[in-house]
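Novice: The following comprises the amino acid sequence and a computationally predicted model.
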Amino acid sequence: MANNKSAKKRIKITKRNRLQNKFYKSSVRTLIKFFFKDLEIYKTSKNLDAKKKAEKTLNLIYSLIDKGTKKNVFHKNTAARKKSRLSSHLKLA
């Protein structure tokens, strides 16, 4: 257990940062799942509304990844790789 004031503060800050990191990472994973569901719907139906929905989800993912990168949740190369792979999935659909 923490014995001094600075150690107690570090525990508090670490907890805050862990929750923030967890939020960004889990939200991105969840949105990626929604994106692939929307993409499957578009592949089967070839409906433009389904493609727009997939693009909208992709924009949300980009936004969260960029915000997470700015707060050092994701490394910049990891963020770029994720975004690139997702956009290539949309192009191939």
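Specialist: Yes, it's here.

Novice: Could you use CA atoms for every contact and neighbour count after this?
Specialist: Noted.

Novice: the helices in this protein, which residues?
Specialist: With DSSP state H as the criterion, the chain has helices at 5-45, 48-70, 76-92.

Novice: And the shortest one, what does it pack against?
Specialist: Under the contact criterion of 3 or more C-alpha pairs under 8 Å, 6 or more residues apart in numbering; DSSP states H and E, helix 76-92 touches helix 48-70.

Novice: Now do the helix it packs on: distance to the chain's middle.
Specialist: Centroid separation for helix 48-70 versus its chain: 9 Å, with C-alpha atoms, centre = their mean, to the nearest Å.

Novice: Going by neighbour count, list what's buried in it.
Specialist: By 16 or more other C-alpha atoms under 10 Å, the buried positions in helix 48-70 come out as 50-51, 53-55, 57-58, 60-62, 64-66, 68-69.

Novice: this is the comparison structure:
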Amino acid sequence: MANSPSSKKRALQAERRADVNKARRSRMRTFIRKVEEAIATGNVDAASSALRTAQPEIMKNVSKGIVHKNTASRKISRLAGRVKALSA
């Protein structure tokens, strides 16, 4: 356990930050799941619109430091590929 006042404060800050990051990660996963569900139904319009809303949400998590840039790019690329294959 933290002993000094500054270490106690840092422990509390880390706990709060972890909660915020968890919420943001969960929100990103929800957007990804909506795209995957639209792909599963076979609805091209719904899938492409879900992807358009998911892309900025995923990249926002990159700027917040929650996911790495390459990870986000990979997720977007794979989703886009699946949507494109659905429309073909």
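Specialist: Looks like it came in fine. Note that the coordinates shown come from a computational prediction; the quantities given were computed from them, not determined experimentally.

Novice: Could you get me the TM-score between them?
Specialist: Here the superposed chains carry a TM-score of 0.84, computed using TM-score structural alignment, normalised by the length of structure 2; 86 aligned residues with a C-alpha RMSD of 1.4 Å.

Novice: Just list the residues touching the residue nearest in space to the middle of structure 2, thanks.
Specialist: Central residue of structure 2 (C-alpha atoms, centre = their mean): M28, 2.7 Å from the mean position. Counting by C-alpha atoms under 8 Å, 6 or more residues apart in numbering, M28 of structure 2 touches A54, E57, I58, N61.

Novice: Relative to R33 of structure 2, how far out is whatever residue of structure 2 lines up with K70 of structure 1?
Specialist: The alignment partner of K70 of structure 1 in structure 2, by TM-score structural alignment, is S63. Computed as C-alpha to C-alpha, to the nearest Å, the S63 of structure 2 to R33 of structure 2 distance reads 21 Å.

Novice: With A23 of structure 2 instead?
Specialist: 15 Å.

Novice: Then K9 of structure 2?
Specialist: To R33 of structure 2, K9 of structure 2 is 36 Å away according to C-alpha to C-alpha.

Novice: try R78 of structure 2
Specialist: R78 of structure 2 sits 13 Å away from R33 of structure 2, going by C-alpha to C-alpha.

Novice: go on, I58 of structure 2?
Specialist: 12 Å.

Novice: just I39 of structure 2 next, same as before
Specialist: 10 Å.

Novice: Looking at those two now, which is surrounded by more residues?
Specialist: More neighbours surround I39 than the other of I39 of structure 2 and R33, with 23 against 14 (other C-alpha atoms under 10 Å).

Novice: hang on, the more buried one packs against K84?
Specialist: No: under the criterion of C-alpha atoms under 8 Å, I39 of structure 2 is not in contact with K84, lying 10.0 Å apart.
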